[in-house]
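# Structure, please.
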Amino acid sequence: MTFASLPDRRADLDPHGPAISDATGSLTNAQLLSRVRAAARHLQHRGIGPGDVVALKLANRSEFVVLLFATWRLGATITPVNPALTDVEVARQLADSAARLLVVEDGPTPADDVVTLRVADLYDAPVAADPAPPADTSAPALLIYTSGTTGVPKGVMLDHTNIDAMAEMGAQALQLGEADRCLLILPLFHVNGIVVSVLTPLLAGASVVIAGRFDPRTFFDLVESERPTFFSAVPTIYSILAALPNEVRPDTSSLRFGICGAAPASAELLGRFEDRYGFPLLEGYGLSEGTCASTLNPVSGPRRAGTVGIAFPGQEIRIVDPNGTDMGVGMDGEVVVRGPNVMRGYLGRPDETARVIVDGWLHTGDVGHLDAEGYLTLVGRSKDMIIRGGENIYPKEIEDVLAGHPSVLEAAVIGVPDHIWGEVVVAYVQPAPDSTVDPAALHALCTQKLSRYKRPTSIVVVEAIAKNAVGKIDKNTLRAAHAPAPS
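Predicted structure coming up:
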């Protein structure tokens, strides 16, 4: 099966069962299928067919999901566009992906040669049964553009084999069933929002509640009214929720777990959150190039704080040195991944594809180690490693120490040039709500917990730490903003 035919299967099995909902209303399985058929007819009328690319520049809403299935029904490909991008950035993605149609909330297209469709104009009237959806699992399904912190964004090519495999793995690892209900709060322009929060629960027979932008003031109201059984979020969201006033005591009894990914979270944050709200957080790890997820702390079984869990069923994880030789248990090296979830490659970039996929193994650029039971601990990005006087320093260790202080919401550590040491450690910290950060207290904490060479030479307090579109800390922006250390 490909996801092009999932709406048909759900409508056959349970036509009146819940499928998706957003702030404007809900769709049963039969209604979802009807809307998908109508949207597919509209796309056909706009000239979309097999091999074409449809760009979606939309906020989180049900029509995004409808258009996913409608596009795949025609054998075409979806490229999601971050609504916050500038016209120049949107035009670059449209040109690189060769998109033929752009679906928008409103307004003109940023590229003259791409047809624009306002989402409010999308057909929704019932249409007669259409031809059977294509079953070619090698057809491209998603073209996901990386966040671009290392340069111009690249198009990650994911075919139906990739997303089918990832959703099957996810449903198995998360032990999802028809009674589950996912609350989507991450953006749908990112692979996590699409695959983990929409496709995986729908494949398992579960339903999805689509929320708008995350708002800590209303998040738990949504939990209490919609009664989800799980959701995915980034560490920043969990940090904000953990810092809410003590009188905030929501009913979280419907939640089986929360998933924490996209960036490393400290063991202290995970423990503090779970103690307060009464449901576990499952930290996981993955990349867009691996269709989102490769490891997860188990739903049933030991959860090891500070690790990102074990490999998803059907995936393999190795730790290798620069020559590709396997490292021993507990030894740091590059994390490499193999499985049917690994991307086809970067669009139009064969040389870069060949550098990151070697003999079927995806080279992640992340550094970590495995324990004897296969739990993965990340220590940083290879490109983020700081070398001070010949000593290798991974920022995550320092960030975890700083984030453990109650006055700190989030921390980011970078290396800056130094004429004596080569690089020195500089930390940026964002205060927790209603808190004031005392840099002297943080320096004292680092003195207590870190070797001398790992301690920050300076701690910069900022109102907000720079992030990219998917909530990861943007260290390139921090490096660019920071002047070299004084001589």
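
# CA atoms for contacts and neighbours, from now on please.
Noted.

# Using the three-state scheme, assign the residue most central in space within the chain.
The residue lying closest to the centre of the chain (C-alpha atoms, centre = their mean) is residue 192, at 3.9 Å. When classified by DSSP: H, G, I helix; E, B strand; the rest coil, residue 192 comes out as helix.

# how near is it to residue 248?
Going from residue 192 to residue 248 by C-alpha to C-alpha, to the nearest Å gives 28 Å.

# count of neighbours near residue 107?
9 (other C-alpha atoms under 10 Å).

# The one 10 residues further on too?
Close neighbours of residue 117, defined as other C-alpha under 10 Å, add up to 21.

# Where is the longest helix in this protein?
Assignment by DSSP state H gives helix 29-45 as the longest helix of the chain.

# Touching that one from outside, list them.
Residues outside helix 29-45 that contact it (C-alpha atoms under 8 Å, 6 or more residues apart in numbering): 7-8, 10-11, 14-20, 66-67, 69-71, 73-74, 122-127, 129-130.

# Just the buried ones out of the residues you listed, please.
Burial by neighbour count, 16 or more other C-alpha atoms under 10 Å: within the contacts of helix 29-45 this picks out 7-8, 10-11, 15, 17-20, 66-67, 69-71, 73-74, 122-124.

# Next, the second sequence, to be compared with the first:
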Amino acid sequence: MSTVSYLHNPPSGSYQYITINDVIKKNAEIIPNTEAFVYRPADGPRQSITYGELYKRAVVVARFLVSSGVQKQDMVGLFGPNTLARIVAEFGIILSGAVVLQLNIEYKNAEDAIDILDKSKCEMMFADPGNNDQYLSIIESLETSEENNPQRRQYILLRETKSTRLIHKVIDEITTQAEDDVILPKVNPEDDAFVFTTSGSTGKPKLVVHSQFFMTISLKAIPDATTGIKILYNDRPFCWIGGSVVMSSMLGQTRVFTDPTMGTTENGIKKIWDIMREEDVMTSSLMPYHIYDLIKEATSIPDDGYRLEMIASGGQIVDNFYTQVIGRFCRSIIIGYGSSEAAGVSYSMLIKEGDFIETGKIGPPIPGVEIRIVDDDGCIVATETHGNIQVRSALLMKRYHMDTALTSAMFTNDRPPWLKTGDIGLLTSSGDLIVQGRTSDTIARGGRKILPGAIDDLVKKMEGIRDVVTVAVPDTRMYEEACVCYISSELTPAEVQSYCENNFINKVSLDGMGSMPRYFLKFNEFPTAFTGKTDKKKLKTEAARRLNLD
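Model prediction:
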């Protein structure tokens, strides 16, 4: 075994030089009557779509896009909660040769999305106004409210709306307007396929670009334990890379999902468990806070003998507490590690009843991935020595869209380059990766990365605020929570909280949480370091103490 912190797991087989479009069409031909997706809404009947029907409807959408002037590699926006209509729209965009611009809007005035759409020169957008038009005001905010100002982009809404302001079509309408003789463009594996948004250091989202090839070769990187699964559960927002609808469909699996917000509500995990049991789900992708809830509700959820074969989890540091779910709710768990930029990096071996999870321990690299640990000067360190985690593989993002400087900063100057994950960890002498935290101030809440600076920038606009620093405080369920620490002679915590609630999308966000902070603390002064700057470490400690979280 090497004494330096470097690991490489060779690919498990040859890569296939194919596109997502090839796989979608093939599955529609081979398993046309198999359910591709099953939607179990919080309120309403079961809904599903087969592989044959999905392909047929997606082709119609693709032809409409092409006949409407959408060119190959144009970006088409997509926003809204998890629904079957959203899946049809996404596959239609892919089949048209365009790029899916996944939008995860955080602010009620949609200022974060407006910047993305303008930067991407996006002229066509699919959007879902939601039940009772709950997202309509956000969508309308994407356009100017000034009269006599032309609408900047064309909107295809994924359900009916009462809006009279927005010029739009509804997705069901375009099925009668698409021309059957429209020829869809030939797509290449290296073509851009997706843009995922993720937290940026300036407070503006970064646009992570992945290719068609990225998704097709990902099939070689998934754990063997999951490839034979026929029915799986994953309710992560479709706009997240971990919630992408493409992977399960390329494997020919049936993916069951519900509203991501259900897991954040009271008794939500009980409803999710009932859905999985009723659908005979074999494996489930659950966030650590879902597993936490299952463990806490173990005595109140009836035990009828149903067990998941496996639970896959990740998104935050996991410890041995979570093994309590094994035996009662599942036969094994697997812990994964990755990011929007790196995609999959590492996953654990199957963890079974009686096994122990060392805090932060993941496992070896997934097939085709290299991992190394370096110090702050970029020099590789010895095994069992913590440092900065860097990865290299064919799964890495292509670039940050329209930001060459940020892209260059994310990669090393090596050839081929390494991607800097921004995480701290170590490689053990036995060949496992242990993740220990972040190099930045990013707050990890339930798998979502929250940028404190973005919250600070918003709160600073509030009249009466002298200074503000948002910090992470510990949380037994979500791992970390956001706490706004501020200095003001007049504003109460309740007033600052109300201001944030009026600006951040909270309970109606795509994951039911958004970036809304949980705690608000008023200070007379902040602790300072010898440089005179705020000592964030001491501030975090004091915030946790005042909240009785230390």
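
# And the TM-score between these chains?
The TM-score (TM-score structural alignment, normalised by the length of structure 1) is 0.76; 414 aligned residues with a C-alpha RMSD of 3.5 Å.

# what does the residue nearest to the centre of structure 1 align to in structure 2?
Superposed on structure 2 with TM-score structural alignment, residue 192 of structure 1 falls opposite residue 242.

# ok, that match - contacts?
Residue 242 of structure 2 sits next to residue 236 when contact means C-alpha under 8 Å, 6+ apart.

# Which of the contacts of helix 29-45 of structure 1 fall in helices?
7, 8, 10, 11, 66, 67, 69, 70, 71, 73.

# Can I get those in TSV including distance to residue 142 of structure 1?
Formatted as TSV, those follow (distance: C-alpha to C-alpha, whole Å):
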residue	distance to residue 142 of structure 1
7	18
8	20
10	22
11	24
66	15
67	12
69	11
70	13
71	10
73	13
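
# The stretch 251-400 of structure 1: helices as residue ranges?
With DSSP state H, counting those that start in this stretch, the ranges of helices along the stretch 251-400 of structure 1 come out as 267-277, 350-356, 395-403.

# now, of those, which is deepest in the fold?
Ranked by mean neighbour count, these are led by helix 395-403 with a mean of 21 (mean count of other C-alpha atoms under 10 Å).

# What is it packed up against?
Counting contacts by 3 or more C-alpha pairs under 8 Å, 6 or more residues apart in numbering; DSSP states H and E, helix 395-403 of structure 1 packs against helix 267-277, strand 376-381, strand 408-418, helix 439-449.

# Provide the contact partners of it at residue level.
By C-alpha under 8 Å, 6+ apart, the surrounding residues in contact with helix 395-403 of structure 1 are 264-269, 379-380, 384-386, 408-414, 427, 429, 442, 445-446, 449-450, 454-455.

# cool, stretch 462-474 of structure 1 as well?
By C-alpha under 8 Å, 6+ apart, stretch 462-474 of structure 1 touches 82, 147, 149, 187, 190, 234, 236, 262-263, 410-412, 428-431, 475, 477-478.

# Buried only: go through the contacts of helix 395-403 of structure 1 for me.
Buried members of those, scored by 16+ other C-alpha under 10 Å, are 264-267, 269, 379-380, 384-386, 408-414, 427, 429, 442, 445-446, 454-455.

# Name the residues that touch stretch 300-319 of structure 1?
With C-alpha under 8 Å, 6+ apart as the test, stretch 300-319 of structure 1 has contacts from 169-170, 172-173, 265-267, 270-271, 282-285, 293-298, 326-327, 332-341, 368-370, 374-378.

# Contacts only, for the closest residue to residue 519 of structure 2 other than its chain neighbours.
With sequence-adjacent residues excluded and distances taken as C-alpha to C-alpha, 6 or more residues apart in numbering, residue 519 of structure 2 is closest to residue 483, at 4.5 Å. Going by C-alpha under 8 Å, 6+ apart, residue 483 of structure 2 touches 470, 471, 472, 473, 517, 518, 519, 520, 521, 543.

# Report the buried members of those.
470, 471, 472, 473, 517, 519, 520, 521, 543.
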